[in-house]
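Novice: A predicted structure for the sequence below; I have some questions about it.
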Amino acid sequence: MEWLTDPFEVGFVARALWGGLLVSVICGLAGTWVVLRGMAFMSDAMAHGMLPGVAIASLLGGSLLLGAALSTVAMTLGVTALSRTSRLSQDTGIGLLFVGMLSTGVIIVSHSQSFAVDLTGFLFGDVLAVRAGDLLLLAGALALALLLTIVFHRSFVALAFDRRKAATLGLRPGLAHGVMVALLTLAIVASFHVVGTLLVFGLLIAPPAAMALWADRIPAIMIGAAVIGGLATVGGLLISWHLGTAAGATIAAFAVACFFVSVLATLVRDRLRFTATPLKGH
C-alpha cells in the first residue's frame, strides 16, 4: 500500500490534495447548477475570459484575484448587455466575447518575457504549488458558496426548471440568476490560481454531469459531484506522482474519464433493465 500512501506524506502533495478536495466541493456546488441550466459554454467563457484581468494585474504587480474577478464580471456584464440589446442569441454573444477576451489576454501576456510560462500557468495552474494561504482562501470561498447555496436553494431550483413559475411564486428569478452567476464566478476565481482554468472547468462540468445520470435530487447530485471530484483529485495526484505527468491536467482528465465511465455504466444499467422487463402477454 506504500504506492497509495507515500505520495501524500510529502508536504506539497498533501497540500495539493487538500486544495483539490476543497475545489471539488466548491465546483460540485456551483457546477450542479451549470449542468442543470445548460450553462457549460458560459462557464467556459467566464473561465477563459479572466485572462485579460489576470494579465494586467500580473504586469502591474497587483492582485491576480482582483484582476480575475473584475475581468469575469466584465465578461458577464458584456454577455448580459449583448443578449438584451441586440438580435443576437446569448450563445453568439458569449462566443464573441470569449474569443475577444481570450485573444486580448494573450496579446497582453505576450508582452511578458515569460509568455509561455505565464499562459501555461493560467491554463493548467500549479496544484503542486498550493500554499497554506491558498487553502485558507479556498476554505473561505467554500463557506460562502455553501451559504449562497443554502439561502437561495428554492430560487435556484425554480429558476432551473421554470423561470416563469419562479416569477409567479415571487422568487425573483432575475436576482436568483445574478446570485447563481456570482456563485459560478466565486468558484472560478477562487480556484483558478491554484489549479488553472482547465481544471476548474473540468471539475465544474464532469462530476455533476456524471452524478446527474444517477441521482434525481439536487443535493444528491451536489454531494456525488464533490465525491467524484475528490476521487479525481486523489487518482490524478497518484497517477501524476508515479508516471510523472502534469498534476492539474491529470486530475482534469481523470474527472472527464469518470464521466464517461458513468455514461457506460448507465447504458449497461438501462440494457439490463430492458432485458429483465417481461414482455406484455408473456
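Specialist: Now that the structure is in, tell me what you want to look at.
Novice: C-alpha from now on. contacts and neighbour counts both.
Specialist: OK.
Novice: just the helices in this protein please.
Specialist: Ranges of helices in the chain, per DSSP state H, are 2-5, 11-37, 40-48, 51-60, 64-85, 90-109, 115-124, 132-151, 153-161, 163-168, 173-212, 218-243, 247-276.
Novice: between helix 11-37 and the last one, find me the angle.
Specialist: It stands for helix 247-276. Interaxial angle, helix 247-276 versus helix 11-37 (axes from the mean of the first three to the mean of the last three CA atoms, to 10 degrees): 50 degrees.
Novice: next, the buried residues of helix 247-276.
Specialist: Neighbour counts over helix 247-276 (16 or more other CA atoms under 10 Å) mark 247-259, 262-263 as buried.
Novice: again with the fourth one
Specialist: By neighbour count, with 16+ other CA under 10 Å as the criterion, the buried positions of helix 51-60 are 51-58.
Novice: just the longest one next, same as before
Specialist: By 16+ other CA under 10 Å, the buried positions in helix 173-212 come out as 173, 176-177, 179-212.
Novice: that helix: how far from the chain's middle?
Specialist: Chain-centre distance of helix 173-212: 4 Å, with CA atoms, centre = their mean, to the nearest Å.
Novice: then the fourth one?
Specialist: Centre-to-centre, helix 51-60 and its host chain are 21 Å apart (CA atoms, centre = their mean).
Novice: now the last one
Specialist: The chain centre lies 19 Å from the centre of helix 247-276; the measure is CA atoms, centre = their mean.
Novice: now the angle between helix 173-212 and it, please.
Specialist: Inter-element angle recorded for helix 247-276 and helix 173-212: 70 degrees (by the same axes, to 10 degrees).
Novice: got another, please set it beside the one above:
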Amino acid sequence: MEALFDPFEVVFVQRALWGGVLVSLICALAGTWVVLRGMAFLGDAMSHGMLPGVAVASLLGGSLFVGAALAAVAMALGVTALNRSPRLSQDTSIGLLFVGMLSAGVIIVSHSGSFAVDLTGFLFGDVLAVRERDLLLLALALLAALVIAVGGHRSFVALAFDPRKATTLGLAPRAAHAAMLGLVTLAVVASFHVVGTLLVFGLLIAPPAAAAIWARSIPAIMVGAALLGSASTFVGLLVSWHWGTAAGASISATAVALFFVSVASSRVRPLLGALRRTRAADAPPAPIHAHERSNVS
C-alpha cells in the first residue's frame, strides 16, 4: 500500500494529480461529444493548430496559454467559416486548416534555434510542473465547460443524432455546432500545458470511447469518462514515479490501455453469457423429492 500512496505525499505530485483530474473532467465533457459526433480528427487538428500561437508567444516572451488560446480560436473560426461552403466537406476544411496552421508553426519555430525545449513541452506537456495558478485556471475552465455543456445539452443531443430534427425544433444547429466547437477548443487549450498537444488527444478520446461501450445515456458516458480519466491520471503518475517514465505519456497510455480493456471486456461478456446458458441447458434436471411427487399427483 505504501507504494500506491507514497508518491502523492510529494507536493508537486499532488498538484499533478489534481491537475490531471481537472483535465479529465474537462475532457470528459468535451470528449463525449467528440466521440458521439465522430469529431476525432477535429480534436487532433485543434491540438496541433495551436502551435503558431504558442511559438509566437514564446518568441515574444508572452503567455503560452494566451497564444494557444488565440490560435485555437482562429482555428475554430476558420473551421466554422469553411463549413459554410457547400463544395467543401468538413474533413477537407479541417485538413486544410490543420496543415496550414501546423506549417506556419514549424516555420516560426525554424527561425528560433532556442525553441526546441519549449516545443518539447508543447508537444508532450509537463504535468509534474503544474502550479497552483494552473490549477486555478483549470478550475475556471471546468466551470466554463460545465456551463456550455449544460446550457447546450439539448441542442448538442439533437445535433449529434439528427441535425434535421434540430433545425425543425428551432435549435439552431449552426450555433450548436459553434458552441460544441468552442467546448472542444476550451478542453484542448486548458489541457495542453498539463499533458501536451500530442497526448491530450488520449484523454479527450480514450475515456469517453471506453465509457460509451457500456453506458446507455450521455450523462453516464460523461461520468464514466471522468472516472476513467481520473484513474488514468492516478495510475499514470504511479507508473511515472516507480519506472521513471514521462508522466504525461504514462497518463495518456494508461487511458488508451483502459479503452482496449473495455473493448476486450465487451467482447468477452457475451461469450461468458452464452457459456452460462449452454451449461444451464446441458445440466440434468433436479431430482423430485417425495413430498414434491405427492403434490404433483
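Specialist: Everything's here; your move. Since the model is a prediction, treat every value here as computed from it, not as a measurement.
Novice: nearest to residue 282 of the first structure, of the helices of the first structure?
Specialist: Closest to residue 282 of the first structure of the helices of the first structure is helix 247-276 (CA to CA; 12.8 Å).
Novice: list the helices and strands the closest one packs on?
Specialist: Counting contacts by 3 or more CA pairs under 8 Å, 6 or more residues apart in numbering; DSSP states H and E, helix 247-276 of the first structure is packed against helix 173-212, helix 218-243.
Novice: wait, what's in contact with residue 200 of the second structure?
Specialist: Applying CA atoms under 8 Å, 6 or more residues apart in numbering, we find residue 200 of the second structure in contact with 47, 188, 191-192, 252.
Novice: these two touch, right, residue 80 of the second structure and residue 178?
Specialist: Yes. Using CA atoms under 8 Å, residue 80 of the second structure is in contact with residue 178, at 6.9 Å.
Novice: just to revisit the earlier point, need the helices of the first structure in JSON lines (columns: distance to residue 282 of the first structure).
Specialist: Shown next, in JSON lines, are these (distance: least, CA to CA, whole Å):
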{"stretch": "helix 2-5", "distance to residue 282 of the first structure": "52"}
{"stretch": "helix 11-37", "distance to residue 282 of the first structure": "40"}
{"stretch": "helix 40-48", "distance to residue 282 of the first structure": "46"}
{"stretch": "helix 51-60", "distance to residue 282 of the first structure": "63"}
{"stretch": "helix 64-85", "distance to residue 282 of the first structure": "56"}
{"stretch": "helix 90-109", "distance to residue 282 of the first structure": "50"}
{"stretch": "helix 115-124", "distance to residue 282 of the first structure": "57"}
{"stretch": "helix 132-151", "distance to residue 282 of the first structure": "49"}
{"stretch": "helix 153-161", "distance to residue 282 of the first structure": "40"}
{"stretch": "helix 163-168", "distance to residue 282 of the first structure": "44"}
{"stretch": "helix 173-212", "distance to residue 282 of the first structure": "34"}
{"stretch": "helix 218-243", "distance to residue 282 of the first structure": "38"}
{"stretch": "helix 247-276", "distance to residue 282 of the first structure": "13"}
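Novice: quick check, central residue of the second structure?
Specialist: Nearest to the mean C-alpha position of the second structure, counting by CA atoms, centre = their mean, stands residue 204 at 1.2 Å.
Novice: what lines up with it in the first structure?
Specialist: Superposed on the first structure with TM-score structural alignment, residue 204 of the second structure falls opposite residue 204.
Novice: so which of the helices and strands packed on helix 247-276 of the first structure is nearest residue 30 of the first structure?
Specialist: The closest of these to residue 30 of the first structure is helix 173-212. By CA to CA, the value is 5.5 Å.
Novice: ok, average deviation of the closest one from the second structure?
Specialist: Compared with the second structure after the fit, helix 173-212 of the first structure shows a mean deviation of 0.9 Å (mean CA distance after the TM-score superposition for the first structure).
Novice: could you work out the end-to-end span of stretch 156-169 of the first structure for me?
Specialist: The first and final residues of stretch 156-169 of the first structure sit 13 Å from each other (CA to CA, to the nearest Å).
Novice: next up, the contacts around the residue lying closest to residue 141 of the second structure once chain neighbours are set aside.
Specialist: Among residues not flanking residue 141 of the second structure along the chain, residue 190 sits closest, at 6.6 Å (CA to CA, 6 or more residues apart in numbering). Contacts for residue 190 of the second structure (CA under 8 Å, 6+ apart) come out as 23, 65, 137-138, 141.
Novice: how do the residues you listed look in the first structure, which are kept?
Specialist: Retained in the first structure (both residues aligned by TM-score structural alignment, their matches' CA atoms under 8 Å) from these: 65, 137-138, 141.
Novice: closest to residue 16 of the second structure out of the residues you listed?
Specialist: Relative to residue 16 of the second structure, the closest of these is residue 138; by CA to CA it sits at 11.9 Å.
Novice: could you report the neighbour count for the closest one?
Specialist: 25 (other CA atoms under 10 Å).
Novice: same check, this time on residue 165 of the second structure
Specialist: 13.
Novice: what's the spacing between it and residue 33 of the second structure?
Specialist: 18 Å.
Novice: what of residue 51 of the second structure?
Specialist: Residue 51 of the second structure is 24 Å from residue 33 of the second structure, by CA to CA.
Novice: same check, this time on residue 198 of the second structure
Specialist: In terms of CA to CA, residue 198 of the second structure sits 20 Å off from residue 33 of the second structure.
Novice: and what of residue 40 of the second structure?
Specialist: The value you get for residue 40 of the second structure to residue 33 of the second structure, if CA to CA is used, is 10 Å.
Novice: then residue 129 of the second structure?
Specialist: 29 Å.
Novice: of the two, who's got more company?
Specialist: residue 33 (29 against 15).
Novice: give me the number of residues near the closest residue to residue 18 of the first structure other than its chain neighbours?
Specialist: Leaving aside its sequence neighbours, residue 18 of the first structure sits nearest to residue 135 (CA to CA, 6+ apart; 7.3 Å). By other CA under 10 Å, 19 other residues sit near residue 135 of the first structure.
Novice: what does residue 227 of the second structure give?
Specialist: Counted with other CA under 10 Å, residue 227 of the second structure comes out at 19.
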